[in-house]
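Asks: fold the following for me, if possible:
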Amino acid sequence: MTEFRAQECMGTVISVEIAAGGSAALLDEVFAWFDEVDARFSTFKDDSEVCRLDRGALALADASPDLRHVLSRCADLWSETDGYFDAYVTGRLDPSGFVKGWSAQVASDRLLAAGATDHCVNAGGDLRVRGHAAGGRPWRVGIRHPWEALATCHTVAGTDLAVATSGVYERGHHVIDPRRGRPAKGLRSVTVVGPDLGTADAYATAALAMGRAGLQWLAGLAGYACVVVTDEGRKLSTRALAPTG
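Replies: The predicted structure is shown next:
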């Protein structure tokens, strides 16, 4: 029997569908995890660990293992993206570009370990799917059309995928190019698909911050594929992300 739940958390809507091996209690555990992440990493809650660390009220040595892990991974991603993924780009600590995907990846890992081998975790459009959907079909993930909110511009399918999208269709060109200190332009939407959702989330953000230079950078990523829509409406995708129909 399929288990499904959706609720607001972390400033977005998170949904979890378990096609097999699930239970209401397991969903309770998953959403308790997301509440924990929100309390620890929110940049809008003064008592969150991120905010306390940012203003000097919390020493890094006293931070939770999760926060230390996230900061370490953000430092690695800064190097991997040549500085375009920068948790301090706004002048204050904000690891949100990694945390949402990372937390959904952790939730998926926990579901798998608990025996829920067929599931989809959707954190505000960043998805981690495993196994099969109801009826034994591969999961199909539609990528939102950058100009038509109710339409898709691309579809990918699989049984073990992390799919992260960073776009400007809701908030305009808001992703800062850290080298120029102003919003990057050139790309309307970047979707990255690969084995780890936190990494895919950060890569999508970094590519958007690069503008058109992100196209060449994405083409060289090992283990990750992408589909990009430019500001002019041109769609480009790597061979691994050829449309599935």
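Asks: from here on, just use CA atoms for contacts and neighbour counts.
Replies: Noted.
Asks: show me how far stretch 219-237 is from its chain's centre.
Replies: Using C-alpha atoms, centre = their mean, to the nearest Å, the mean C-alpha position of stretch 219-237 is found 16 Å from that of the whole chain.
Asks: and the end-to-end length of it?
Replies: In stretch 219-237, first residue to last residue: 9 Å (C-alpha to C-alpha, to the nearest Å).
Asks: now do stretch 59-71
Replies: 13 Å.
Asks: residue furthest from the geometric center of this structure?
Replies: The C-alpha centroid of the chain is most remote from Ala57, which lies 28.4 Å away (C-alpha atoms, centre = their mean).
Asks: that residue and Ser96, how far apart?
Replies: Counting by C-alpha to C-alpha, the gap from Ala57 to Ser96 is 20 Å.
Asks: again with Ala206
Replies: Plainly put, Ala206 is 13 Å away from Ser96 if you go by C-alpha to C-alpha.
Asks: more crowded one of these two?
Replies: Ala206 (30 against 17; other C-alpha atoms under 10 Å).
Asks: tell me who's in contact with the more buried one.
Replies: By C-alpha atoms under 8 Å, 6 or more residues apart in numbering, the contact set of Ala206 is 81, 84-85, 214.
Asks: quick one: which two of those are the most distant?
Replies: Greatest spatial distance among the contacts of Ala206 (C-alpha to C-alpha): Phe85 and Gly214, at 11.8 Å.
Asks: the two: which is more packed in?
Replies: Phe85 (30 against 22).
Asks: please give the structure of this sequence too, so both can be compared:
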Amino acid sequence: MSSLQGGHHRTAPQQDLRARHVHVEHVMGTVVSIDLRNCARKEAVSATRSVVRWLHEVDALFSTYRPDSAISRIVRGELTPGHASAEVAWVLERCEELRRDTDGYFDAWATGSLDPSALVKGWSVQRAADALEARDLTDFCLTAGGDVVSRGSRQDGLPWRIGIQHPGDRRALAGVVHAGSLAVATSGTYERGRHIVDPHTRSHPTGLLSVTVCGPDLGTADAYATAAFAMGRKAADWTLTLDGYEAMTVLDDERVLLTPGFPLADRAEESP
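Replies: Below you'll find the predicted structure:
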């Protein structure tokens, strides 16, 4: 048994109780990353489990690939929206609102069968972010495919750096957004191929490579990005009319068009 009297002793380094916690989950047909900063480990683990559980619940309700999901049952006529869960009813009502707001370019029935995925991913991640805020977590970033919600800062007051995937080069970025509290959604062909259809013609739109929309709510940004991409080259003018949301449109000739308030970082600002 050693004595603390005489001789030399070292104090064990104090454990950093408020550090970074990152979790990656495969759910909803994509990869979701949960990045928590300035958070006690116990709270971070608990919050992460809650987010993961919620996203799997969403997948079970809304997946178009699972025969037992509520959406699949509605498509088969086994369940009516009026008898579905509150979450399903809300999403379908919001889809209809967005269809009207986008002149029909956002349409959960665009492919001829019910598929609200273009809202569900963004909506569910936004709900997860709201739940984290309700737990008094202030600095985090949630990423699901091309959709991102950030809050607070990544470290020492520095903004989050959100990369926008280059639509023609998987190894490159089309740009970087500096964000505090922001939602960013991108629609294009790089994530799921040519999956977006113009509901008016039932054909794949042309003239665009990608559309990125940012604003306060990820579900709405996701739907607007989908609608804009479905419009083809008309998207650039339409995004100028959005209230509270900004957009970056990449045309098929690789020209990049920005709405006046789009928060694209200058090259000189893109260093870590």
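Asks: quick check: next helix or strand after whichever helix in structure 2 runs longest?
Replies: The longest helix of structure 2 (DSSP state H) is helix 41-62. Per DSSP states H and E, the first helix or strand lying C-terminal to helix 41-62 of structure 2 is helix 70-75.
Asks: so which bits of that following helix are buried?
Replies: The neighbour-count check on helix 70-75 of structure 2 (16 or more other C-alpha atoms under 10 Å) flags 70-73 as buried.
Asks: what stretch of structure 1 does that helix fall on?
Replies: Taken onto structure 1 by TM-score structural alignment, helix 70-75 of structure 2 occupies residues 49-54 there.
Asks: mean distance of that stretch to its aligned residues in structure 2, please.
Replies: Its aligned residues in structure 2 lie a mean 0.8 Å from stretch 49-54 of structure 1 after superposition (mean C-alpha distance after the TM-score superposition for structure 1).
Asks: wait, Ala162 of structure 1 sits on Leu197?
Replies: Yes. With contacts defined as C-alpha atoms under 8 Å, Ala162 of structure 1 counts as touching Leu197 at a distance of 4.9 Å.
Asks: any shared contact partners between those two?
Replies: Joint contacts of Ala162 of structure 1 and Leu197 (C-alpha under 8 Å, 6+ apart) are 126-128.
Asks: now the buried members of the residues you listed.
Replies: The buried subset of these (16+ other C-alpha under 10 Å) comprises 126-128.
Asks: re the thing from before, the longest helix of structure 2 packs against which elements?
Replies: Here helix 41-62 of structure 2 touches strand 18-27, helix 70-75, helix 117-134, going by 3 or more C-alpha pairs under 8 Å, 6 or more residues apart in numbering; DSSP states H and E.
Asks: buried sites along that helix?
Replies: Buried-residue list, helix 41-62 of structure 2, by 16+ other C-alpha under 10 Å: 41, 44, 47-48, 51-52, 54-55, 58-62.
Asks: likewise stretch 96-110 of structure 1?
Replies: 96-108.
Asks: then stretch 228-245 of structure 1?
Replies: 228-231, 235, 237, 241.
Asks: and for it, what are the contacting residues?
Replies: 146, 154-157, 185-191, 215, 219, 225-227.
Asks: please redo it, this time with the cut-off set to 6 Å
Replies: Defining contact as C-alpha atoms under 6 Å, 6 or more residues apart in numbering, one finds that stretch 228-245 of structure 1 is touched by 155-156, 186-190, 225-227.
Asks: which residue ranges form the strands in the stretch 101-250 of structure 2?
Replies: Along the stretch 101-250 of structure 2, counting by DSSP state E, counting those that start in this stretch, strands occupy 139-144, 147-151, 160-165, 173-179, 182-188, 208-215, 246-251.
Asks: check contacts around Gly232 of structure 2.
Replies: 205-208.
Asks: so which of these persist in structure 1?
Replies: Compared against structure 1 with both residues aligned by TM-score structural alignment, their matches' C-alpha atoms under 6 Å, the contacts of Gly232 of structure 2 retain 205-208.
Asks: neighbour-wise, which one of the residues you listed leads?
Replies: Of the kept ones among the contacts of Gly232 of structure 2, Leu208 is surrounded by the most neighbours, 25 neighbours in total, counting by other C-alpha under 10 Å.
Asks: under the alignment, what does that one map to in structure 1?
Replies: For Leu208 of structure 2, the aligned position in structure 1 is Leu187, judged by TM-score structural alignment.
Asks: please determine how far the closest residue to its match other than its chain neighbours is located from Trp147 of structure 1.
Replies: Counting by C-alpha to C-alpha, 6 or more residues apart in numbering, Leu187 of structure 1 lies nearest to Thr230, which is 4.2 Å off, once chain neighbours are set aside. The gap separating Thr230 of structure 1 from Trp147 of structure 1 is 11 Å, by C-alpha to C-alpha.
Asks: now swap in Ser42 of structure 1 and tell me
Replies: Using C-alpha to C-alpha, Ser42 of structure 1 is found at 29 Å from Trp147 of structure 1.
Asks: same question for Asp54 of structure 1.
Replies: Taking C-alpha to C-alpha, one finds Asp54 of structure 1 at 36 Å from Trp147 of structure 1.
Asks: quick one: contacts for Tyr84 of structure 1?
Replies: Ala206.
Asks: residue range for the helix or strand hosting Cys74 of structure 1 in structure 2?
Replies: If you go by DSSP H and E, Cys74 of structure 1 is part of helix 65-80. With TM-score structural alignment applied, helix 65-80 of structure 1 matches the range 86-101 in structure 2.
Asks: quick one: contacts of the matching stretch?
Replies: 81, 106-107.
Asks: with stretch 148-157 of structure 2 instead?
Replies: Counting by C-alpha under 6 Å, 6+ apart, 138-142, 159-160, 180-184 sit against stretch 148-157 of structure 2.
Asks: could the residues you listed be laid out in TSV, adding distance to Thr111 of structure 2?
Replies: Output for the contacts of stretch 148-157 of structure 2, formatted as TSV (distance: C-alpha to C-alpha, whole Å):
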residue	distance to Thr111 of structure 2
Thr138	39
Asp139	38
Phe140	35
Cys141	32
Leu142	29
Pro159	39
Trp160	36
Gly180	36
Ser181	34
Leu182	30
Ala183	26
Val184	25
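Asks: please name the nearest non-neighbouring residue to Cys120 of structure 1.
Replies: Closest residue to Cys120 of structure 1 apart from its sequence neighbours, by C-alpha to C-alpha, 6+ apart: Val129 at 4.4 Å.
Asks: count the neighbours of the one you found for me.
Replies: So Val129 of structure 1, with other C-alpha under 10 Å, has 29 neighbours.
Asks: what does it align to in structure 2?
Replies: The alignment partner of Val129 of structure 1 in structure 2, by TM-score structural alignment, is Ser150.
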